[in-house]
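1. Pasting the sequence and the predicted coordinates here, then a few questions.
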Amino acid sequence: MPQDSHHRPRARSRRSGTRFPGQPADRHHAHRRPAPGGRPQGAEPQGHRAAAADPAGHGPPTVSPASPQAAPSPAPLQVGQVVELEPHALAAGGDAVARYGGMAVFVPWVAPGDRIRARVTEVKPRYARAAAEAVLAPGPDRVSPACPLFARCGGCRLQHLSYPAQLAWKRRLVVDALERVGRLEAPPVAETLGMDPPWFYRNKAALPVRRLPGGRVAMGFFAPGTHTVVDLEEHGCAIQHPVIDQVAAALRRWLEEDPDGRATSTYDEERHQGLLRHLVVRVGLRTGEVLAGLVINGDGLPGEERLARHLQEQVPALAGVVKNLNRRRGNAILGPETVPIAGRPWIVDRLGGLEFRISLESFYQVNPVQAERLYQVALDYALAGREAGSAATGSNPGAAVAERDTAAGRPARDAGATGARRDPGTGDGGTAAGDRPFWLIDAYAGIGTLALLAAARLAAGTAGRGAAGSGYRVTAIEVVSEATADARVNAERNGLQGVEFITGAVEDVLPRLAAESQGGAGGGDGAAARGGRPDGILLDPPRKGCEPAALAACLELAPPRIVYVSCNPVTLARDLAVLCDTGSPAAPAVHGSGRRRGRRARYRLEAVQPVDMFPHTAHVECAALLVLEDG
């Protein structure tokens, strides 16, 4: 397990016995920037909202000299009351949980075992929230945050907690969700796979840009619960790639010093006025390539070509500069159109031995180091006994992808670069005619990362065998057509065959594949009808989880294995309750019989592997293996 002290950015220590001053979130502080070493909000506590940050802008509490423990008061808590608390656990969003007079009290920026003085900020019938004013005695897992802006910036929730303690808590988070929400008894959850070192891992940042009075520019992240920008100019960010700070610094210089830059207004969300909204930066961790995106409320920026040259001169790794046109109200960062200004509108990165093209809009894991570990676990689960060796690129040129006739009302399948339609008499992945290839479905495929890694491993495992049935085919389903286009290019780039891409919503496509596999509506001429039921399904949905129709289709298809990759333990548990038929009241009703050979398909939860994809945040990803009970 990675140790918290390994390669840890240096943090400025604070004097014991002093209060942490309440300062505006975007004010500069005379702290040293952490040396290089190496975000979404979490789920809320069941039945409660996550505790809010101190509205006055206070940071984490300062350690103070110990004082005698105050006896809990049986009197009801009141807003403004100052109490002493000793939290015993963390809630799902990262807030500490204490008990006072039988009531749960949620306190942010505090570690279990701390003894604190806190001021009550909200009281509800069953719980209260409080803001810590001082740590009277630190708990065993408390550490000094590496970032001077911790608790002022909304990016991290757990820098005050030792890294081993973070990993242990994230495992408990998964176990609790599976037991409480999914009604899965003694779920087989492994220890969380941590990152060493757990710093400077993010390969993407979307930084709001604000011009302050006097012309200075603030660029950074929003303070918790606000749209006040916390400026990163002096300190940078301890969890994002350092080159992102370099791009931000170059843009800041332009906006503050160049005549066209000084004439560029920044966006006011309330009035829907101003031009420059965000700077979005993407980094290829393995290749070093960088893409900068300028999100604007309009058609262009003053002197934008000179600006692009300025950025490329200041940051030589910049492969391209683009502008994204977002004229919409609201807080969506990217708009529908991206236009190149200089260089390429995409970068390349390597993951698992393959190369992937990444545009400004592409979904690509923000921590590729941990993504490799997560995907390896997922594919080990899905391909157990099917292939040998680790991931490797295939050797065949081009991608064997299928076209489909949309006029018949079926989902569109994007053809490969050759545009050739597959011959129904020839198996995929090099299988001889008449042989049934191993069939894996990758739902929620994005730019094809998991699908192509699976194809590469299958190609490596079957290469040279020449035996009947040694072929494979991978079906990748993705609702965003631009992502499917990227996936198709990535398949060709890596010379992988046996992959087909379907553009459509998973909840629409999977039921159609299920009907085809049984020779029903959709026809016996479909690819699924030729292959029978799949050998495995990979589910990697967004945080909201799978739609009921997608889960029902999984039960209809009834593959021997389902691998569920999740970024939300609560929706993972809810969906596993359906697939494992636990009777949980949290499980949504699924329509359709979900039956195979006269009875309902039912799965057993075989293994769960949490992976710390976002160190120092309240998020955890995991891969879960489900095995068909009678399959």
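-> Received, thanks.

2. going forward, measure contacts and count neighbours with C-alpha atoms only.
-> Noted.

3. does the nearest residue to Leu85 once chain neighbours are set aside count as helix, strand or coil?
-> Nearest residue to Leu85 in three dimensions, chain neighbours excluded: Ile116, at 5.4 Å (CA to CA, 6 or more residues apart in numbering). At Ile116, secondary structure determined by DSSP: H, G, I helix; E, B strand; the rest coil is strand.

4. Show me what the longest strand seen in the chain is packed against.
-> When the chain is parsed with DSSP state E, its longest strand is strand 127-137. In terms of contacts (3 or more CA pairs under 8 Å, 6 or more residues apart in numbering; DSSP states H and E), strand 127-137 is packed against strand 62-63, strand 103-107, strand 115-123.

5. Next, the angle strand 115-123 makes with that strand.
-> If you take axes from the mean of the first three to the mean of the last three CA atoms, to 10 degrees, strand 127-137 sits at 160 degrees to strand 115-123.

6. Against Leu458, how distant is Glu387?
-> Glu387 sits 6 Å away from Leu458, taking CA to CA, to the nearest Å as the criterion.

7. Compare the two (neighbour count), which wins?
-> The neighbour count for Glu387 versus Leu458, taken as other CA atoms under 10 Å, is higher for Leu458 (29 against 18).

8. and that one, what does it touch?
-> Leu458 sits next to 386-387, 472 when contact means CA atoms under 8 Å, 6 or more residues apart in numbering.

9. So which bits of the longest strand of the chain are buried?
-> Buried residues in strand 127-137, counting neighbours by 16 or more other CA atoms under 10 Å, are found at 127-137.

10. How far away from the center of its chain is that strand?
-> 30 Å (CA atoms, centre = their mean, to the nearest Å).

11. just the angle between it and strand 103-107, please?
-> Using the same axes, to 10 degrees: strand 127-137 against strand 103-107 is 60 degrees.

12. tell me what the next helix or strand after strand 127-137 is packed against?
-> The C-terminal neighbour of strand 127-137 among helices and strands, as given by DSSP states H and E, is helix 163-180. With contacts taken as 3+ CA pairs under 8 Å, 6+ apart, helix 163-180 sits against helix 569-579, strand 603-611.

13. Just tell me which of those ends up closest to Arg350.
-> Of all the helices and strands packed on helix 163-180, strand 603-611 sits nearest to Arg350, with 19.8 Å by CA to CA.

14. Take this one as well and set it beside the first:
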Amino acid sequence: MIEDLYIEAVAYGGNGIGHYCGKVVFVPFVAPGDHVRCRIVQQKKRYSEATVEEIISSSTMRIKPACPVFGLCGGCQWQHLDYQEQCVWKERIFRDFVVRKLGADPGVVLPIMPSCHQWEYRSRVQFKCLNTPAGLQVGFYRRGSHFVVPVSHCPVIHPALNRARELFRAWIDKTPWAGQVPQIDLAVDDGGRVRAVVHCLSGDLDALSRHLKPLAEEADFALFVQSGRKENLLHVCGPMELIIEVDTPVLRLGYGPGGFAQINLSQNRAMVREVIATLISNPPGRVLDLFCGMGNFSLPVARLAQQVIGVESYRQSIEMARLNARLNNIDNALFFVGESFGAASLYAAEGAIDLVILDPPRSGAYDVARELAQVRPERILYVSCDPPTLSRDLQPLLHNGYRLVWSRPYDLFPHTHHIESITLLEKVPGEVRGVTKY
């Protein structure tokens, strides 16, 4: 037991940081300035992990969480922190990654872009389901477990998705499928249209589809059911795609079930604006967009570039990107199904690449970064959702003839520890031979 621990800061991952007997102590759900009494739950060689037993005195940064299950649900880590303070700490944490891990000048880290909306910003959500004697429970996993915490209202998701959650709970509760539905995926687009994917463990989806179809049609929902992998989606009713809007004049981009769109649509528009503002004074020639999805960055950039080539491994996303290009009258964007690793070498063999955009998943793209150090495009725009993998992936580029021009964190996920970012690299003039191992 630690009787008196002062919380000095917060770390990436959401935990507070204190020091006890010369060792760092990580504590969840505390605020900088808190004095707490806590219990050690994990002893490591260089640090300890603890849980709060009592808050002796509260930080001035601490506020009352908006959600009654905050601390139980694993979704949010920082609802007890004032939103402005959340942004201050996210910018500080991100700057530390860029400066400490990459040796960059602090001045290259631009101010964080806060979210326009700190509540009701999520346009996509995965609800976990558990059938119990008291009825079907629909909510989220408890932190660090697969125990379902039921929720009646989540303050960070779009109101249409809260309403849809309750409707699907009622539609499935007390039916033969109540114990067969582990998850319901809900999404809403810029026009307010709702799409649902109901996951079912049973191989027979027809009866479930017949049960849900008239209910979904009456509610004006697009509905899909799925058993196993996303390639097994069954379209039940409603439009295939949701529509998001980006750029000026507006591009309307569709994405299908199983495809990807950012969960914070207004912040996604802000990131697209930043990319366009970066390129408009020096328009790119040939552009390669890796992990391109349905064309979120490819198609706005195509308005400036001579040619854009988009590469994505999920075939349905490429089909949507091609359709989006046609519907928006963009004829200089080509889209191909393929792995991102190897694409730069393949397309560079057909002609010089001026700009590479990459927006990888949380695991990053280290192999792609090493390949880019050999292909050597003039500019690289890296869109990241994970500062640790970003700093790892940039190292082989910065050690092989590239310089970091600027990097800006974006808050797409208020009340969580997650940090999105955009980073611009430029090739340093002069020949670089080989690639330094790193």
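-> Structure received. Predicted model, so just to flag it, every value in this text is computed and none were measured.

15. Next, the TM-score between them, please.
-> Between these two chains, after superposing, the TM-score reads 0.93 (TM-score structural alignment, normalised by the length of the second structure); 427 aligned residues with a CA RMSD of 1.8 Å.

16. quick one: contacts for the residue nearest to Leu85 of the first structure?
-> By CA under 8 Å, 6+ apart, Ile116 of the first structure lies in contact with 84-86, 132-137.

17. Tell me which of those residues persist in the second structure.
-> Retained in the second structure (both residues aligned by TM-score structural alignment, their matches' CA atoms under 8 Å) from the contacts of Ile116 of the first structure: 84-86, 132-137.

18. want to throw those into TSV with distance to Pro541 of the first structure?
-> TSV is the format used below for those (distance: CA to CA, whole Å):
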residue	distance to Pro541 of the first structure
Glu84	42
Leu85	39
Glu86	38
Ala132	36
Glu133	40
Ala134	41
Val135	40
Leu136	43
Ala137	42
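
19. between these, which is closest to Val281 of the first structure?
-> Among those, and counting by CA to CA, the member closest to Val281 of the first structure is Ala132, at 34.9 Å.

20. what residue of the first structure takes the place of Leu102 of the second structure?
-> Using TM-score structural alignment, the partner of Leu102 of the second structure in the first structure is Gly182.

21. Its match and Leu576 touch, don't they?
-> Yes. Taking CA atoms under 8 Å as the definition, Gly182 of the first structure is a contact partner of Leu576 at 6.6 Å.

22. Please say which of these two ends up with more neighbours.
-> Comparing Gly182 of the first structure with Leu576 by other CA under 10 Å, the one with more neighbours is Gly182, at 29 against 26.

23. Check the secondary structure at the more buried one for me.
-> Gly182 of the first structure ends up coil, using three-state DSSP.

24. repeat for Glu233 of the first structure
-> Glu233 of the first structure - assigned by three-state DSSP - is coil.

25. Run a quick neighbour tally on it.
-> With other CA under 10 Å as criterion, Glu233 of the first structure counts 18.

26. likewise His619 of the first structure?
-> Counted by other CA under 10 Å, the residues lying close to His619 of the first structure total 25.

27. which position in the second structure aligns with it?
-> Per TM-score structural alignment, His619 of the first structure is aligned with His418.

28. Its match: what secondary structure?
-> coil.

29. next one: Ala514 of the first structure
-> When classified by three-state DSSP, Ala514 of the first structure comes out as helix.

30. Find the residue closest to it in space, skipping its chain neighbours.
-> Per CA to CA, 6+ apart, closest to Ala514 of the first structure is Leu557, 5.3 Å.

31. Let me see the contact set for that neighbour.
-> 514, 517, 533-534.

32. Tell me the counterpart of it in the second structure.
-> In the second structure, Leu557 of the first structure lands on Val375 (TM-score structural alignment).

33. Stretch 106-113 of the first structure corresponds to what range in the second structure?
-> Aligning stretch 106-113 of the first structure against the second structure (TM-score structural alignment) gives residues 26-33.

34. swap in stretch 499-511 of the first structure?
-> With TM-score structural alignment as the criterion, stretch 499-511 of the first structure aligns to 333-345.

35. related to what we said a few turns ago, separation between the residue nearest to Ala514 of the first structure and Arg129 of the first structure?
-> Note on Leu557 of the first structure: its distance to Arg129 of the first structure, by CA to CA, is 47 Å.

36. Just the element for Ala270 of the second structure, please.
-> If you go by DSSP H and E, Ala270 of the second structure is part of helix 265-279.

37. er, Ala216 of the second structure actually
-> helix 206-219.

38. Please apply the same query to Val197 of the second structure.
-> With DSSP H and E as the test, Val197 of the second structure turns up in strand 194-199.

39. for that strand, packing partners?
-> Counting by 3+ CA pairs under 8 Å, 6+ apart, strand 194-199 of the second structure packs on helix 159-172, strand 183-188, strand 221-226.

40. how about those, which one is nearest Leu390 of the second structure?
-> Of those, nearest to Leu390 of the second structure by CA to CA is strand 183-188, at 27.5 Å.

41. Where does the closest one end up in the first structure?
-> Going by TM-score structural alignment: strand 183-188 of the second structure matches residues 278-283.

42. where's that stretch relative to the chain centroid, distance-wise?
-> 16 Å.

43. same question, stretch 366-381 of the first structure
-> In terms of CA atoms, centre = their mean, the centre of stretch 366-381 of the first structure is found 12 Å from the chain centre.

44. who's in contact with it?
-> With CA under 8 Å, 6+ apart as the contact definition, stretch 366-381 of the first structure has outside contacts at 195, 201-204, 285, 351-352, 365, 450, 454, 563-565, 609, 611-614, 622-625.
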